[in-house]
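Colleague: compute the structure for the input listed below.
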Amino acid sequence: MARNETNKTAASPLRVAAISVTLTLLLAGGGAYFLGYLGPRDGHNPEPAAETATGGGERKIAYWRAPMNPTEIYDKPGKSAMGMDLVPVYEDEVGSTNAGGEAERKIAYWRAPMNPTEIYDKPGKSAMGMDLVPVYEDELVGGVAVSVDPVTQQNMGIRTALAKQEPLVFTIRTYGHITSDETRTTQINTKTNGWIEKLYIDFTGKFVDEGEPLYEIYSPELLAAQEEYLVAYQNMQRLTGRDNQGLLASARRRLQNFDIAPGEIDVIEKSGKVRKTLLVRSPFSGFVIQRNIEEGGYVKAGTMLFRISDLSRIWVEAHIYEYEFSWVAEGQAAEMTLPYQPGKVFSGRVSYVYPYLQPKTRDVVVRLEFENPDLALKPDMYVDVRIKSSSGRQGLVIPSEAVIRSGARNVVFVTRPSNKFTPRDVTLGLPVDGGKIQILTGLAAGETVVTSGQFLLDSESKLKEAVQKMLEAKREKIQEAEEIEEDFFEDMEEEDDFFRDLEEE
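Modeller: Modelled structure (predicted):
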């Protein structure tokens, strides 16, 4: 019994020591694992990855970034702001803007020396007979190329389209308002002073036929002209002679100059009496669009009494912008629709393009002509106009949605081999039908551009470009430091030579 108690007492210090060593090892191993000194040697352990990447001499690490934030960049391995291991980014993943160390330069397209918008896909002669000039891809690059694997492309919804040479057809869509045809509009003016005894056109908008009565006027001048005519007519009846015939014709012309119809003059001849009022008839068929007299009112010579317009054909004044001016010419077909008659299309033509701009709206007015047999088109109506125009030439076009417009530049992404996408600066021309736009410079026919998902590519390209600029600045600083160090040692060597010369002396 005493022996057992003695053994237990001796074993207790050994057991305590063993437990202490075990706990110490566990704590040291956990701390080392937490600090990154232990663990699996894969991409999650930054230092071994760095050794693997640099030791093999195949892939070089450009920088380190946080796993959850690609903009959080470091120049050496460690922990991110969230406490996660940094991930290495290799130089072949970043790419380089320096094309000097790569293969020979690739030609994107050929252009005329005197006209950069004259583009060809192979060498030859320009329209002026000059040798075409090559345009290289590195001259057109507007950023850093981006590599995207096919699976990611599908997830991003990337779609592409070809740049093609097509006829430049442009449909101008604008607004306009209907006006009366000025060539079918007339004014009725009085040529003598007088009083309106009777008015036959009692409201504006009434339709009158040619020869229909307008008003009866009393005028002392007309009375005198009637008496003169009757005297000449009676003298002609009593004595037939050449002089009397001339006086009668002169008196008749005077009444006609006062807009008295020949029928009214014949009535005066038959009655042989002077009429107090004379009837004025309409010389034109149309609608009364303006009336400036009332029955019983006094009018002076030269006063406009009526304005009559034939609305069987009307004008439309459409407004276009300055950049659309070159697309419009007289004789082009035009279509018009009315908001209150959806689906009904009226066909007409461009009759005139005004040679000046409107000072307030800064646009150009184009006059269109439309037939209006059923009088459905009325003056001052607002209408929607489409003018389909063609310049008669071809141009390079791409879908308009492919262009990223930042305000300062216009960029498209061009597909390259090995699942790469390169940004290009392009010069835009005029928009054409089918949701497309003309490209003046920056692309060649047959190249493929990205039409969907290009904004994601643009953000990735800008991020890589920013990283490259940061790395280039860091390399420049390192190079400057190395140059300073080399200069320092060169100066030290010169001083050693100086003291050595002194010792020899």
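
Colleague: okay, CA-based contacts and neighbour counts for the rest of this
Modeller: Will do.

Colleague: name the nearest residue to the most centrally placed residue in the chain, ignoring sequence neighbours.
Modeller: Residue closest to the mean C-alpha point of the chain, counted by C-alpha atoms, centre = their mean, is Pro431 at 6.6 Å. Spatial nearest neighbour of Pro431, chain neighbours left out: Ile437 (4.2 Å); criterion: C-alpha to C-alpha, 6 or more residues apart in numbering.

Colleague: looking at it, that neighbour is touching Ile398, isn't it?
Modeller: Yes. Between Ile437 and Ile398 there is a contact under C-alpha atoms under 8 Å: 5.8 Å.

Colleague: now whichever helix or strand Thr415 is part of: buried residues?
Modeller: Secondary structure from DSSP states H and E places Thr415 in strand 410-416. Across strand 410-416, burial judged by 16 or more other C-alpha atoms under 10 Å covers Asn410, Val411, Val412, Phe413, Val414, Thr415.

Colleague: go on, stretch 428-436?
Modeller: Leu428, Leu430, Pro431, Val432, Lys436.

Colleague: the last one contacts Ser400, correct?
Modeller: Yes. Here Lys436 reaches Ser400: they are 4.6 Å apart, a contact under C-alpha under 8 Å.

Colleague: contact partners for the residue nearest to Pro431?
Modeller: Neighbour list for Ile437: Val397, Ile398, Pro399, Ser400, Leu428, Gly429, Leu430, Pro431 [criterion: C-alpha atoms under 8 Å, 6 or more residues apart in numbering].

Colleague: ok, Ser390 next?
Modeller: Pro167, Leu168, Val169, Phe170, Trp327.

Colleague: next up, for comparison:
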Amino acid sequence: MRLLLMFLLPFLLYAERLSIEQLFNVKTTKVAQKDLFVQKTYPAIVKLDRSKIVDIAPRFSGYVEKLYAKEPLQHIKRGDVLALIYSLEVYNAKEEYKNSLKFGLDKRMTAASYLKLKLLGLPKDELKNPTKTLTITKIVAPIDGFLLKKDVYPGSFFQKGKTIFRLASNTHFWIEAQIPSKDIDFYKQSVSIIAQVQNEKLQVKKHKLLPLLDTNSALAIVRLFVEAKGILAGEYAKVTIIEHKKSILVIPKTAVIRKNGKWYAFRVGEYEGEYEPVVVQIKPLNNRYYQLISGLKEGETIADSAMFLLDSDAQINGLYND
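Modeller: Alright, predicted model coming up:
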């Protein structure tokens, strides 16, 4: 045993002269300012953009001769024929226009007859040649989308002004997220909003906070306007609101230790290997950083590892003031 101690003594004496930094390879970092974005994610749901819903209510009465738009949610393309209609009112207007051409009436009379056809809301291709089909007129789709509602059947009669078809856009949607009332200011200060459906990010055209608050749940609604193909009303979505950029002092979570109800960082001392415990006030920021409130200044160097060893060394050397 005596021989072993004599053998180890030079190494122990040498180790005493080594600093903690040399022994344990203490990493350091500087207190720095960072521009950070704060973001929060909320569950949301896809809804039809009601501003893009179109009601088709003919300006004439008539009978449905043939129906093409039959099934609920049937996909429709702009210009598709939804139904063929016989309308006595349209027939008479076409006859009037035809006669004005046939008998060479005053141009103003012909123009007035043509205007009557336009005001009846006939499709463009019929207006190009109104006399081609006198007895039948077409109801065509004004948008791409799908059939949301139909209120006529083959052979049925409808009065003018009655909504016989309702179409919804299949590319324009609302995405609505419910946010706690305490986050309303967070939303108002946001610089960016991201919508996700089926793990795909969608471009948000615009967004707004609805002037409505659920008194029971204290939730407000943020509505996003998006254009997208392949998504469906009723699908679940995620909305991420990103707050304005902040320039704040931060330190890594690995650079502090909690002791006796206080947070400490170890500031690099005047001499090599010296570390001074400093009380700091911090606030959680994210999974990597704390926001530094007080205790250190920008640019100061602190330890970023070996916290427990530095704590033990500070206790042994009486460096804590409390």
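
Colleague: re the thing from before, neighbour count for the contacts of Ser390 of the first structure - can I get that in JSON lines?
Modeller: Output for the contacts of Ser390 of the first structure, formatted as JSON lines (neighbours: other C-alpha atoms under 10 Å):
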{"residue": "Pro167", "neighbour count": "16"}
{"residue": "Leu168", "neighbour count": "21"}
{"residue": "Val169", "neighbour count": "20"}
{"residue": "Phe170", "neighbour count": "21"}
{"residue": "Trp327", "neighbour count": "17"}
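
Colleague: from Ile398 of the first structure, how far off is Gly434 of the first structure?
Modeller: From Gly434 of the first structure over to Ile398 of the first structure the distance is 10 Å, taken as C-alpha to C-alpha, to the nearest Å.

Colleague: same question, Asn155 of the first structure
Modeller: As for Asn155 of the first structure, its distance to Ile398 of the first structure is 24 Å (criterion: C-alpha to C-alpha).

Colleague: if we can go back for a sec, tell me which of the buried residues of stretch 428-436 of the first structure fall in helices.
Modeller: Among these, no member falls in helices (DSSP state H).

Colleague: and these, which is closest to Glu472 of the first structure?
Modeller: Leu428 (32.6 Å; C-alpha to C-alpha).

Colleague: where's that closest one relative to Glu494 of the first structure, distance?
Modeller: Taking C-alpha to C-alpha, one finds Leu428 of the first structure at 62 Å from Glu494 of the first structure.

Colleague: try Ile119 of the first structure
Modeller: Taking C-alpha to C-alpha, one finds Ile119 of the first structure at 61 Å from Glu494 of the first structure.

Colleague: neighbour count winner among the two?
Modeller: Ile119 (24 against 12; other C-alpha atoms under 10 Å).

Colleague: residue in the second structure matching that one?
Modeller: Using TM-score structural alignment as the criterion, Ile119 of the first structure has no counterpart in the second structure.

Colleague: just give me the neighbour total for the residue nearest to Ile119 of the first structure when sequence neighbours are not counted.
Modeller: With C-alpha to C-alpha, 6+ apart as the criterion, Ile119 of the first structure has its nearest non-adjacent residue at 4.5 Å, and that residue is Arg111. For Arg111 of the first structure, the count of nearby residues is 24 (other C-alpha under 10 Å).

Colleague: before we move on, what about Lys360 of the first structure?
Modeller: With other C-alpha under 10 Å as criterion, Lys360 of the first structure counts 6.

Colleague: ok so it is a helix residue?
Modeller: No. According to DSSP: H, G, I helix; E, B strand; the rest coil, Lys360 of the first structure belongs to no helix; its state is coil.

Colleague: name all residues that make contact with it.
Modeller: By C-alpha under 8 Å, 6+ apart, Lys360 of the first structure has no neighbours at all.

Colleague: please tell me how far it sits from Phe170 of the first structure.
Modeller: On the measure of C-alpha to C-alpha, Lys360 of the first structure and Phe170 of the first structure end up 26 Å apart.

Colleague: just give the nearest non-adjacent residue to the counterpart of Gln33 of the second structure in the first structure, would you?
Modeller: Using TM-score structural alignment, the equivalent of Gln33 of the second structure in the first structure is Gln165. In space, and not counting its chain neighbours, Gln165 of the first structure is closest to Leu396: 4.5 Å by C-alpha to C-alpha, 6+ apart.

Colleague: tell me where the stretch 101-250 of the first structure has strands.
Modeller: For the stretch 101-250 of the first structure, the strands defined by DSSP state E, counting those that start in this stretch occupy 107-111, 119-120, 133-136, 146-147, 159-162, 164-180, 185-189, 194-199, 207-208, 213-218.
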